[in-house]
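In: next come a sequence and a model predicted from it.
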Amino acid sequence: MGVRKYPKELKARAIRVCQDSDRPVKEIAAQLGIGYETLRSWVRRAEAEGIEAEAGLAGTDAARVAELEAENAELKRINEILRLASSFFASEIDQTRRWS
């Protein structure tokens, strides 16, 4: 397997998300399509060097992006719950029509 190059913006964003989030690095790596060990080493290196990961965003913008990413993740979870509930109730309605 060869060495894979990641864009600087992706690397900076991934490090920032790890630093700003309570989620496990493994989960973030899977979500972003990055190898776990790769992301872990990026974060460790950034912490060791004391570098704040920024992708050209001001502090308030970076905080807003992190807030929106968290909100987006919550909305995705809610949509999944609603999709499952909709499917459940549709199957219930279908069963009652068969017996009518």
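Out: Sure, I can see it.
In: C-alpha from now on. contacts and neighbour counts both.
Out: Fine.
In: so what secondary structure elements neighbour the lengthiest helix in the chain?
Out: Ranked by residue count and defined by DSSP state H, the top helix of the chain is helix 59-99. With contacts defined as 3 or more Cα pairs under 8 Å, 6 or more residues apart in numbering; DSSP states H and E, helix 59-99 has no helix or strand neighbours.
In: please compute how far it lies from its chain's middle.
Out: Chain-centre distance of helix 59-99: 15 Å, with Cα atoms, centre = their mean, to the nearest Å.
In: this is the comparison structure:
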Amino acid sequence: MARPSKYSAEFRSDAVTLWRASDGRRTFRDVAADLSVNPETLRTWVRDADDRPASAAAASQDTEAELARLRAENARLAKAEKEWQMEREILRRAAAYFAREMK
């Protein structure tokens, strides 16, 4: 199992943005030295960012939409559960009442 990165996703994104902002005037080594990271690490971050720019945004939107749908479903189910509990309580009390009447 791979160990978690000691760099946050935000730091990696900012590092990639910084390297891209140099427009080729600075090397990976120069930017990495400024950030105190290994140049190959920075190169990997840039390569990964180039591989998934659009798909990551689309996946994020899909995830947000799914999350909103699931939250609404959870709220609906929680409300229904409260109603069912009230119905069960009423039926339990009615059964106890009629059981006493029968004796």
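Out: Sure, I can see it. Not measured: the values here are computed from a predicted model.
In: what's the TM-score once they're superposed?
Out: The TM-score (TM-score structural alignment, normalised by the length of the first structure) is 0.45; 62 aligned residues with a Cα RMSD of 3.1 Å.
In: run a quick neighbour tally on the residue nearest to Ile15 of the first structure when sequence neighbours are not counted.
Out: Spatial nearest neighbour of Ile15 of the first structure, excluding adjacent residues (Cα to Cα, 6 or more residues apart in numbering): Val43 at 5.5 Å. Applying other Cα atoms under 10 Å, we find 23 residues neighbouring Val43 of the first structure.
In: okay, now Ala14 of the first structure: neighbour count?
Out: By other Cα under 10 Å, 25 other residues sit near Ala14 of the first structure.
In: check contacts around it.
Out: Residues near Ala14 of the first structure by Cα atoms under 8 Å, 6 or more residues apart in numbering: 28-29, 32, 39.
In: what strand or helix carries it?
Out: Assigned by DSSP states H and E, Ala14 of the first structure belongs to helix 8-20.
In: pull out the buried positions in whichever helix or strand comes after that helix.
Out: Downstream of helix 8-20 of the first structure, the first helix or strand assigned by DSSP H and E is helix 25-32. Residues of helix 25-32 of the first structure classed as buried by neighbour count (16 or more other Cα atoms under 10 Å): 25, 28-29.
In: now render those residues as a markdown table, adding distance to Glu80 of the first structure.
Out: A markdown table is the format used below for the buried residues of helix 25-32 of the first structure (distance: Cα to Cα, whole Å):
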| residue | distance to Glu80 of the first structure |
| --- | --- |
| Val25 | 23 |
| Ile28 | 19 |
| Ala29 | 21 |
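In: grab the most central residue of the second structure for me.
Out: Nearest residue to the geometric centre of the second structure (Cα atoms, centre = their mean): Thr63, 7.2 Å.
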